[in-house]
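Q: A predicted structure for the sequence below; I have some questions about it.
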Amino acid sequence: MLVVEDEPDVAAILKRIVDATGTWCARVLTDAAALDTALDPLPDLVFTDLAMPGLDGFEVIRRVGALDAGLPVVVISAHASLQNAVRAVKAGAFDFLAKPFKPESIELILAKAERNIDLRRRATCVDPELAALIGESSAMRRVREWIATVRSTRANVLIEGESGTGKELAARAIHGGHGAYVAINAAAIPEALAEAELFGYRRGAFTGAVRDHAGLLREADGGTFFLDEVNATSVSLQAKLLRVLEDKRLRPVGGTQDLASDFRLICAANVSLDTLVGQGAFRRDLYHRINVLHLRLPSLRERREDIPLLAEHFLHRYARAHGRNVLRLSSEFSAALCSANWPGNVRELENAIEQAVILCPAARSELHVDLLPPALGGRGWVDQADAAGAAQTLAAVERNHVRAILRQTGGNKSEAARLLAIDYKTLLRKLAN
């Protein structure tokens, strides 16, 4: 990293703190006029004083940004006014630190910078599918290593894990770009249409079949078919799917001939299929066909050390997407995230961060805990009828509760139905009313 500071004593103190981490090594530049030379090669991180003769911190930000817009620049200033801080952040500063500073403040910024740099490296990774599985916990490292080992095979895979743990991301990583990738959520297909959607149909097979339709399994020929929530398939559809896996052939609805289709099947389930087999709700023979390779994704509660990295990733994504200037999380905000239970897992975390970014006032560059949903200790979005204490009908109370559960699960209707202890079709009916 590079320290641009015209006061030798301050520069020496900063270098000593940085070098003591054992992770970073600081180069000091006391003459800002030589900045262009010092930026070759580019450092991973820059600390710069704000007020310097000839070349101020804003010009340092501009020159660094011209070379690499994503390179983090931390501004240090004895003139720690809110106006200067806001101006620095708007100019592109990664963080703002007031003089005099404590070693703990420097260490915290360095930790944030490490996460930022890690995210940037992932973004330019030659394997974007694996890079999308964010996390440096031992559990996520094992997941990526396992996927890298099995992705070159054609064996069927069963992925199990709670809703929101990233099963489709894992499926895409296993696919690895080899051939077509076709995905469908079994719970989203009405039972009456499931066979036609998967196996295709011939013209005239039923009312509305005005042309031939290849079907999703034929579209996946030579590639991968991802069947999410396979636990939602009917027993009759399970029997037909088993035959396709055994013979590599299928017959469209209304057809008279079998057609070849060779694909790798990746299934996902948010409940234990082994338990469903024991209950007679899932065919044992199909279970063994799809469970050649098995991957269990950990819940977010099992890898809490990944929460700060995930939160930083979503913060930067949605700040760009929604045109916000927010750059970092407050310590209280991060603590609230790390202590939450996250029943909706990564999807729920992502939604909480996006909501906070959208609600963050324009003058703030930091997410505060009050922007989190009430369940996480913030205010978030408050229903106006509730805030005013107005009486509500029983139907309104039920409707608000259903919507709250949907927000909690990140919009996953199957998981919401499970938490509400109602079946999927009942949930759809309540949402339609």
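A: Noted; the coordinates are in hand.
Q: going forward, measure contacts between C-alpha atoms and count neighbours the same way
A: OK.
Q: all strands of the stretch 151-300 of the chain, in order?
A: Under the criterion DSSP state E, counting those that start in this stretch, the stretch 151-300 of the chain carries strands at the ranges 157-160, 181-185, 224-228, 249-250, 259-260, 264-269, 293-296.
Q: Show me how far the last one is from its chain's centre.
A: When you say that, I think you mean strand 293-296. Shown here is strand 293-296, whose average C-alpha point lies 20 Å from the average C-alpha point of the whole chain (CA atoms, centre = their mean, to the nearest Å).
Q: just checking, what packs against that strand?
A: Strand 293-296 sits against strand 157-160, with contacts defined as 3 or more CA pairs under 8 Å, 6 or more residues apart in numbering; DSSP states H and E.
Q: May I have the secondary structure class of Arg403?
A: helix (DSSP: H, G, I helix; E, B strand; the rest coil).
Q: Comparison target, given below:
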Amino acid sequence: MKVLLCTRDKTLCLNGVHRVEEPPEDLEGYVILLDVDTVGLSPLADLRENNVLVAITANSIPGYVMKLISLGFYDVLRKPVREDKWKELYAKLEEEFRHRERVIPFRPEDTYLHGELCEELCSIAGSTEGVMGSVLRILGKAASVDVPVLITGESGTGKESFARALWKLSSRWRGPFVAVNCAAIPHELFEAELFGYEKGAFTGATSSKRGLMEEAEKGILFLDEVGELPLSLQSKLLRVLQDRKIRRLGSNREIPVNFRLVCATNRDLKDMVKQGLFREDLYYRISVIHIHIPPLRERRSEIPMLLNYILSKVCKELGKRIEGYTEDFLRTVLEHPWPGNVRELENAIRKAVTVCYGSILTSKHLDLPSVESPSHNILTIVEEEVRRRIRAGERNIYNRLMEMMARVMAKTAYEELRSQVKAAEVLGITRTTLRKLIS
């Protein structure tokens, strides 16, 4: 590790460090201790590209220290520099340079796709091979025909990004992309938001308003979390898909509409149909083409390419320069289960880049939560499902949930053992009961 002290203050002296009054030109691979009080910040632009900069200052104002860090300094030492502080910094820098010897270089130009459409695809698919290859092929076919599409997948897998990619690939790319989060709209406002209303249709309707279905004319209407649509509105949506006409609230006039419907959900709509929570006829109407996005844990081979794309995107947004990451950093990323999928990965990378004061990402920059045990995850899911059903005003929740869990256990045991006799035995139920549950 080559260290250079740049100062005009002769009272500043650090053992074992070469001191100069002016930084020489063409420095590369140095740790430069810059006395910003005497030398100033003018050399900063020329030095920070290929060196590690440490500021030395008598200014103790927190805001000034943060400003120096934001300008690209690795750390800030306060005058007078005590020996223990220098040793502490030296140990940190030694570790930093040790990591650099095993660094995996990162270059933004290496991200394999460019352009607006490709940004949508890169954000969810690390590769056009393997698991996502077949999914992308379905996307290509879906873009060529003007029929409703249902996109399913866990939270954070990138369902909206996939819908936007579908829009940009389709013949409707000149029209608008209108996204609606069905879980965020109160049930009593759903109809007014989707269909629009006339002046005086209800208290507070002081003027007419176009609904989101009209706003999506000649484009895409994206209904995210479509499983949250109340049953009363499901029948009206079905009629719109059949007749291609709507009526605003407070009006008898029919308005023709022309949009392509794309829906997304992280719920099992088939199971909701069995429970009477989702209309079967609407399910088949919205899922003419079904695209399922696998969770990130099932496509780990794509993580390195996703990582590079996200790094390129985040560095551009934050105006930071990252040269690469250590093997330990990559290993940690690959081994984490990512229950929040691509969204969680992007948030983790964004945080790592933010807290990294150098140009090399290490595992210490990753602040990943510990993964809960499977049993705790199951209990959490059940708790959230009970709360959701209570808020939705459902009744007979216990029996419905118990039946749903019984079906899941029966189906899983049978698929694992491929024998009704063995599956019934391990579950402690009769074959007759098992057959009813898996039918």
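A: Okay, I see it. What you see is a predicted model, and the numbers here were worked out from it, not measured in a lab.
Q: returning to that earlier point: out of the strands of the stretch 151-300 of structure 1, the one nearest Asp118 of structure 1 is which?
A: strand 293-296 (24.9 Å; CA to CA).
Q: mean deviation of that closest one from structure 2?
A: Comparison of strand 293-296 of structure 1 with structure 2 after fitting gives an average deviation of 0.3 Å (mean CA distance after the TM-score superposition for structure 1).
Q: Return the mean post-superposition distance for the next helix or strand after that strand against structure 2.
A: Scanning the chain past strand 293-296 of structure 1 towards its C-terminal end, the next helix or strand to appear is helix 307-321 (assignment: DSSP states H and E). After superposition onto structure 2, the mean distance of helix 307-321 of structure 1 to its aligned counterpart is 2.1 Å, using mean CA distance after the TM-score superposition for structure 1.
Q: What is helix 307-321 of structure 1 packed up against?
A: In terms of contacts (3+ CA pairs under 8 Å, 6+ apart), helix 307-321 of structure 1 is packed against helix 103-123, strand 328-329, helix 331-339, helix 345-359.
Q: Onto which residues of structure 2 does the last one map?
A: Aligned by TM-score structural alignment, helix 345-359 of structure 1 corresponds to residues 341-355 of structure 2.
Q: one step back: mind giving me a markdown table with the helices and strands packed on helix 307-321 of structure 1 and columns for mean neighbour count and distance to Thr153 of structure 1?
A: Shown next, in a markdown table, are these (neighbours: other CA atoms under 10 Å; distance: least, CA to CA, whole Å):
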| stretch | mean neighbour count | distance to Thr153 of structure 1 |
| --- | --- | --- |
| helix 103-123 | 15 | 25 |
| strand 328-329 | 20 | 41 |
| helix 331-339 | 16 | 37 |
| helix 345-359 | 22 | 28 |
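Q: TSV for those, including distance to Asn270 of structure 1?
A: Written out in TSV, the entries for these read as follows (distance: least, CA to CA, whole Å):
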stretch	distance to Asn270 of structure 1
helix 103-123	28
strand 328-329	31
helix 331-339	23
helix 345-359	12
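Q: hmm, back to that, distance to Glu168 of structure 1 for the strands of the stretch 151-300 of structure 1 - can I get that in a markdown table?
A: Listed next are the strands of the stretch 151-300 of structure 1 as a markdown table, based on distance: least, CA to CA, whole Å:
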| stretch | distance to Glu168 of structure 1 |
| --- | --- |
| strand 157-160 | 9 |
| strand 181-185 | 9 |
| strand 224-228 | 8 |
| strand 249-250 | 25 |
| strand 259-260 | 26 |
| strand 264-269 | 8 |
| strand 293-296 | 12 |
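Q: which residues touch stretch 404-413 of structure 2?
A: Residues from elsewhere that reach stretch 404-413 of structure 2, judged by CA atoms under 8 Å, 6 or more residues apart in numbering: Asp271, Ala423, Ala424, Val426, Leu427, Leu434, Leu437, Ile438.
Q: Residue in structure 1 paired with the fourth one?
A: For Val426 of structure 2, the aligned position in structure 1 is a gap, per TM-score structural alignment.
Q: aligned partner of Glu193 of structure 2 in structure 1?
A: Under the alignment by TM-score structural alignment, Glu193 of structure 2 pairs with Glu197 in structure 1.
Q: is it true that that match touches Leu216?
A: Yes. Between Glu197 of structure 1 and Leu216 a contact is recorded at 6.3 Å, counting by CA atoms under 8 Å.
Q: Show me the longest helix that occurs in structure 2.
A: Secondary structure of structure 2 per DSSP state H: the longest helix is helix 397-417.
Q: And the helix or strand just after it, how far out from the chain middle?
A: Scanning the chain past helix 397-417 of structure 2 towards its C-terminal end, the next helix or strand to appear is helix 420-427 (assignment: DSSP H and E). Using CA atoms, centre = their mean, the distance from the centre of helix 420-427 of structure 2 to the centre of the chain it belongs to is 40 Å.
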